[in-house]
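need a 3D model of the following:
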Amino acid sequence: MLKASPMVWTGRVLTGLFALFMLGASVLPKLAGMPVATETLTALGWKADYVLMIGIMELAFVALYLFPRTAVLGAVLMTGLLGGAMATQVRVENPLFSHELFSIYLGLFMWGGLWLRDPGLRALFPWRAAANA
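I've put the predicted structure just below:
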C-alpha cells in the first residue's frame, strides 16, 4: 500500500475540518430541532418549516462528499447549497466578510480538501506554473 503524501494528508485535514464544521454548526442544530436553527432561518426570511429539509440535505451532501466515489457529486451539490446561503446573506444585506462571503470560505475548504486528496480532480483542474518567456 502506498504511503499518502503530505498534500493528500493536508487535503484530508481540510476535508475533516469542513465536515466537522458542517456537522457541528449546521447539520446537528437543524436535525436536533434546536431553536437557534429556526430563529436564524426565520431571521433571514425563510419559513421555519424548511429547517429540517435543509438539515437533511446538508447531511446527505456531506456524506456524499466524504465517500471518495461520490465526493465530487457531494461537493457540487454542497456548492449549490452554499450559493443559496450566500444569496440569502446578500439579500438581507448582512456584513460582507463575516456573513456574505462565509459560503466562499467554506467552499474553499471543501474544494481545496478534495483537490488535494483527489488526483483525478487535480488532473481535471491542474495547478499551472508560469510559462517560461
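
going forward, measure contacts and count neighbours with C-alpha atoms only.
Noted.

quick one: classify Leu127 as helix, strand or coil.
Heads up, residue 127 is Trp, not Leu. Reduced to three states with DSSP: H, G, I helix; E, B strand; the rest coil, the structure at Trp127 is coil.

how about Leu116, nearest residue that isn't a chain neighbour?
Sequence neighbours aside, Gly11 is the residue nearest to Leu116 in space, at 4.6 Å (criterion: CA to CA, 6 or more residues apart in numbering).

helices or strands up against the longest helix anywhere in the chain?
In terms of residue count, the longest helix belonging to the chain (DSSP state H) is helix 71-91. Contacts of helix 71-91 with other secondary structure elements, assessed using 3 or more CA pairs under 8 Å, 6 or more residues apart in numbering; DSSP states H and E, are made with helix 50-66, helix 102-117.

adding distance to Glu93 and mean neighbour count, write those out as a markdown table.
As requested, the helices and strands packed on helix 71-91 are exported to a markdown table (distance: least, CA to CA, whole Å; neighbours: other CA atoms under 10 Å):
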| stretch | distance to Glu93 | mean neighbour count |
| --- | --- | --- |
| helix 50-66 | 21 | 18 |
| helix 102-117 | 13 | 20 |
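
would a markdown table of the ones you listed with distance to Ala32 be doable?
Putting the helices and strands packed on helix 71-91 into a markdown table (distance: least, CA to CA, whole Å) gives the following:
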| stretch | distance to Ala32 |
| --- | --- |
| helix 50-66 | 9 |
| helix 102-117 | 22 |
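
to compare against the first, here's the next sequence to fold:
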Amino acid sequence: MSISETAPASTGALWTGRTLSGVIVLFMIFDGVIKLPPLDIVTQTMVPLGWSADANVARMLGVIGLISTALYALPRTSVLGAILLTAYMGGAIATNVRVDNPLFSHTLFGVYLSVILWGGLFLRDPRVRALIPFSR
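Model prediction:
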C-alpha cells in the first residue's frame, strides 16, 4: 500500500494525534527553555545523574531538545524530529539506568514520552501510517 492509498485519519484520530503531539511539544519546549539560562536548579539536578554542573552542558542539551522539537512540530520534518526526540529520550533512559533510578517513575519516563510522541505522529501523519500499518 502506497502513501497515496493510505486512508485518511478520522477527524477524531487526527485531533487526538494533534493533541498528543501538542503535549509532547509543550513538554519539550519547557524542558529545553529551562536549560538555556544558567539556572542553579537545573545544573544541580544534573550532578546526581553523572552530568557536569556546567551551565553550558545544560544549555547544549536544551538547544538539542528545542531543535528536535521544532523539527517534530513542523509537518514536513516531523518524522526526522520524532527520530531525533526518540534518540534524546534514549539518552535520558540510559542516564537513568546508569544511576539506578527507579524503573517506572524515572527510567521508563522517556519510553512513555516516546510512545506518546510516535502515537501522536501516527494518528496525524499518513506517511507514518503507511510505514507502520497496524491493519490492512
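
any idea what the TM-score comes out to?
Scored by TM-score structural alignment, normalised by the length of structure 1, the superposition of the two chains gives a TM-score of 0.90; 127 aligned residues with a CA RMSD of 1.7 Å.

re earlier: what is the burial count for the aligned residue in structure 2 for the residue nearest to Leu116 of structure 1?
Matched to structure 2 by TM-score structural alignment, Gly11 of structure 1 sits across from Gly17. The local packing count at Gly17 of structure 2 equals 23, with neighbours defined by other CA atoms under 10 Å.

can you point me to the longest helix in structure 2?
Among all segments of structure 2 classified by DSSP H, the helix with the greatest residue count is helix 11-33.

show me which positions of that helix end up buried.
Buried residues in helix 11-33 of structure 2, defined by neighbour count with 16 or more other CA atoms under 10 Å: 14, 16-18, 20-21, 23-25, 28-29, 31-32.

what's the closest of the residues you listed to Leu113 of structure 2?
Comparing the buried residues of helix 11-33 of structure 2 against Leu113 of structure 2 with CA to CA picks out Ile24 as the nearest, at 7.1 Å.

for the closest one, which non-adjacent residue is spatially closest?
Leaving aside its chain neighbours, Ile24 of structure 2 sits nearest to Leu117 (6.2 Å; criterion: CA to CA, 6+ apart).

what's the spacing between the corresponding residue of structure 1 for that neighbour and Glu39 of structure 1?
The criterion is TM-score structural alignment: under it, Leu117 of structure 2 has Met110 as its aligned partner in structure 1. Separation of Met110 of structure 1 from Glu39 of structure 1 (CA to CA, to the nearest Å) stands at 26 Å.

do Phe67 of structure 1 as well
Per CA to CA, Phe67 of structure 1 is found 32 Å from Glu39 of structure 1.

same check, this time on Phe102 of structure 1
When distance is defined by CA to CA, Phe102 of structure 1 is 19 Å away from Glu39 of structure 1.

and for Leu114 of structure 1?
Distance of Leu114 of structure 1 to Glu39 of structure 1, given as CA to CA: 32 Å.

and Val8 of structure 1, by the same measure?
Taking CA to CA, one finds Val8 of structure 1 at 39 Å from Glu39 of structure 1.

which residue is nearest the centroid of structure 2?
Centroid-nearest residue in structure 2: Leu85, 4.1 Å away (criterion: CA atoms, centre = their mean).

for Asp54 of structure 2, which non-adjacent residue is closest in space?
Leaving aside its sequence neighbours, Asp54 of structure 2 sits nearest to Thr43 (CA to CA, 6+ apart; 6.5 Å).

got the contact list for the counterpart of the one you found in structure 1?
Residue pairing (TM-score structural alignment): Thr43 of structure 2 is matched to Thr38 of structure 1. Thr38 of structure 1 makes contacts with 30, 48, 51, as judged by CA atoms under 8 Å, 6 or more residues apart in numbering.
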